[in-house]
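Chemist: have a look; sequence and predicted model below, questions after that.
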Amino acid sequence: MPMLPIPAFVALVLAYLAGRTFLSGGRKVLVFFMAACAVQSFLVALVGGYNVEWLRPVLPVTAAAIPPLAWITFQDALVRRLSLRNLSLHAVAPAFALFCRVFAPETLDAVVPVIFVAYGAAILWRISMFSDMPLARLEAGETPGVIWKVLGWALIGSALSDVLIALAFMTGNDSWTGWMITASSSLAMLLLGLLSCSPAASGAENDEHEARAAPSHESIAEDDEILARLESFLSREPLHLDPNLNLTRLARRLHLPEKRLSAAVNRATGSNVSRYVNAWRIRHACHLIEAGSSVTDAMLGSGFNTKSNFNREFRRVTGVAPSAWRRGADRASNVAEISGSRKSM
């Protein structure tokens, strides 16, 4: 009876997640990234599980394509849309791995881990440079950054796994490699599953009309003036109720550079733009609940798409769960009705 190796199972799960993301209208870059990971897991299964040895020389080359794709997906989801020229630059990594495969195969055990470490470190460094991800949905809070930090460390961990596997072969401990491959494949399945289900997976779409109508320009306003402009704008135009709102769109509407707006909110409030906007959303949700709306309707009507994000931000702003606020609103309504009935007697 044929057995299904763990990497083959991982490949099937990743292929399913890639297909689901594609059918749900997810970013094509993310779909391609997950499909590439599925193909890599399938190749690992064929070589390690079914001893298809003629594919073994291909594995380092295909593996070298995963970190650049992770970086491209990260940039596309949270930072900025990449041009074709930017994309072509990242083809250097797998191309160099192919060159080494042909002309210096003994160097691959060092080259491939270096590629993984370099891109993992690049993702971590890029995240550290932003208090707010320009293209991330503000309703997601800090979740996108956390998930991509984990993925960045996972790339570095994968490099360590490759080094350990190479050392196992060099020291004659081939039996260890199966467990190492199984562990790394299982981790990849978990991380990519989380990635595909999170707001970090797709980011928010840019409004091209806004981009043309309100180009960015350098502002000389002080932080408190920028915050006053932001408060006035949100009071006049409740853009915070749009669940697809991101830092880029908000900065364009205020005619400010993204970093200038983010820095001003940071210094003026001690928080980031995501938390600031979500506080406006939660106050709106509180008013809806007090007016009789259900918690779910208040969540959807206040710019949140996911219950977990809504509950987390609600607790952060109010100190209680939405259900507790709902009960408090009901009690206040009952007290008001009783008081009114007594006055009419």
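Modeler: Here it is on my side, so go on.

Chemist: from here on, contacts and neighbour counts on C-alpha atoms
Modeler: Will do.

Chemist: skipping adjacent residues, who's closest to residue 288 in space?
Modeler: Take residue 288 and drop its neighbours on the chain: the residue closest to it by C-alpha to C-alpha, 6 or more residues apart in numbering is residue 298, 5.6 Å away.

Chemist: ok, and what's touching the host helix or strand of the one you found?
Modeler: Residue 298 is part of helix 295-300 when elements are defined by DSSP states H and E. With C-alpha atoms under 8 Å, 6 or more residues apart in numbering as the test, helix 295-300 has contacts from 285-286, 288-289, 305, 307, 310, 322-323, 326.

Chemist: how about a cut-off of 6 Å?
Modeler: The contact list for helix 295-300, computed with C-alpha atoms under 6 Å, 6 or more residues apart in numbering, reads 285, 288.

Chemist: so how far is the helix or strand just after it off the chain centroid?
Modeler: Sequence-wise, the next helix or strand downstream of helix 295-300 (DSSP H and E) is helix 307-318. Relative to the centre of its chain, helix 307-318 is centred 19 Å away, using C-alpha atoms, centre = their mean, to the nearest Å.

Chemist: A further structure is provided below for comparison with the first:
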Amino acid sequence: MLSIPLPFLAGLVFALTLYRSLKGVEVPGTRRYFYAFLALYALQGIGVGLRFGYGVEGLTPFLPVSASIMPPLAFLAFRGLTSKPLPRPWLHLLPPLAVSITVGLFRDLVDPLLLAVFVGYAFALWRLTVANGAEVMAEASLQRMRPAFRAARLTAGLMLFFAVSDAGLAVYAGLYGSDDVPLAVAIMNIAAIAAVVVYYFAPELAVSGAPARPAMKATAEEGAILARVEVALEDRELYKSEGLSLAKLARRTGLSVRDVSSAINRATGLNVSQFVNNRRVAEACRLLRESEQTVTAIMLDVGFSTKSNFNREFRRVTGMSPAQYRIRANQAQSGSAEPKRT
């Protein structure tokens, strides 16, 4: 039982969330794992259809093996968004290898082993997101960092949910029969759909929209780091790069991700995304005052990719929408241009 619902349902959610999270990410390793997952997911879906729709029994030994490959791919894809190198990636070949051996020699152990694989990787992925919050996804662009973080936690939660619920179903069916299993499976499907709907349509509790914390007294070293960051952002107008990430900014300054993030947090009370967006909004304000460009053109020119993010950040910094800012700026300029009456 575990070899079918686990990879199919968890894989569907993973494909949707990871695809959205990796837009604009320029990390070859993560893309490679993601594309491998999509190919495997397609083959798994075809295999499930042929096995249960057309009775192709020859596929039965292969489905548990392909299922066991999905959790490592999910973990490696998200792990690639961190700034830390991955030691011994070949170790992640061991779970599929163990399942392959079990399928051939110890068929009764296939389901327990798959359960262990899914639960183990679910906890590993969740643990990855515990330290440093969204900024752990340092290789993701600043605008995708928070969605990638949420997607990683959602994927970990769903893998654990389906592993535990499928194991419970297997035990229940063994003790009391399988009459109530279809209802339980339907409830699991509804839960998965609900999770996807919440992820895509509920208002995102983005860190960038949160109020800034009071700045702490920065040390001389942190002040020097902040100055280097500001110089790097102005160099070739790096702050306008839509794909700018925390890791890329750290590499430009020659510093570690932790040092850059900590210095910005302590010296300004802002997170890295807010700090960079403050500079983008300042440039947007200048263009709104001095140019005839449309708001959309200005949004793209200063480094934002979506109107929702641009409007939210602009309102956070200025207290008004870009259109309202332009109207007030034009009114102020018109007022100052009128000759004084005697």
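Modeler: That came through fine. These numbers come from a predicted model, not from an experiment.

Chemist: any chance you could compute the TM-score here?
Modeler: The TM-score (TM-score structural alignment, normalised by the length of structure 2) is 0.74; 302 aligned residues with a C-alpha RMSD of 3.6 Å.

Chemist: if we can go back for a sec, ok, the residue nearest to residue 288 of structure 1 - how many residues close by?
Modeler: For residue 298 of structure 1, the tally of surrounding residues (other C-alpha atoms under 10 Å) stands at 24.

Chemist: residue 127 of structure 2 now?
Modeler: Applying other C-alpha under 10 Å, we find 12 other residues in the vicinity of residue 127 of structure 2.

Chemist: now check structure 1 for the residue matching it.
Modeler: In structure 1, residue 127 of structure 2 lines up with residue 125, judged by TM-score structural alignment.

Chemist: its match and residue 104 of structure 1, how far apart?
Modeler: Going from residue 125 of structure 1 to residue 104 of structure 1 by C-alpha to C-alpha, to the nearest Å gives 31 Å.

Chemist: give me the number of residues near the residue lying closest to residue 278 of structure 1 once chain neighbours are set aside?
Modeler: Closest residue to residue 278 of structure 1 apart from its sequence neighbours, by C-alpha to C-alpha, 6+ apart: residue 139 at 6.2 Å. When neighbours are counted by other C-alpha under 10 Å, residue 139 of structure 1 registers 29.

Chemist: what is the equivalent residue in structure 2 for residue 139 of structure 1?
Modeler: Looks like residue 139 of structure 1 aligns to residue 143 there (TM-score structural alignment).

Chemist: which helix or which strand is home to its match?
Modeler: helix 142-176.

Chemist: which of the residues in that helix are buried?
Modeler: Across helix 142-176 of structure 2, burial judged by 16 or more other C-alpha atoms under 10 Å covers 142-167, 169-170.

Chemist: residues in contact with residue 47 of structure 2?
Modeler: By C-alpha under 6 Å, 6+ apart, residue 47 of structure 2 has no neighbours at all.

Chemist: is it in a helix, a strand, or coil?
Modeler: helix (DSSP: H, G, I helix; E, B strand; the rest coil).

Chemist: separation between it and residue 53 of structure 2?
Modeler: Taking C-alpha to C-alpha as the measure, residue 47 of structure 2 falls 10 Å from residue 53 of structure 2.

Chemist: likewise for residue 29 of structure 2?
Modeler: From residue 29 of structure 2 to residue 53 of structure 2 the distance is 35 Å (C-alpha to C-alpha).

Chemist: neighbour count winner among those two?
Modeler: For residue 29 of structure 2 versus residue 53, the count of surrounding residues by other C-alpha under 10 Å is larger for residue 29: 15 against 10.

Chemist: grab the nearest non-local neighbour of the more buried one.
Modeler: residue 80 is the one closest to residue 29 of structure 2 (C-alpha to C-alpha, 6+ apart), at 6.2 Å.

Chemist: how about residue 317 of structure 2?
Modeler: Per C-alpha to C-alpha, 6+ apart, closest to residue 317 of structure 2 is residue 278, 6.8 Å.

Chemist: neighbours of the one you found, how many?
Modeler: Residues near residue 278 of structure 2, counting by other C-alpha under 10 Å, number 19.

Chemist: what do we get in structure 1 for it?
Modeler: Looks like residue 278 of structure 2 aligns to residue 279 there (TM-score structural alignment).

Chemist: secondary structure element holding that match?
Modeler: Assigned by DSSP H and E, residue 279 of structure 1 falls within helix 273-290.
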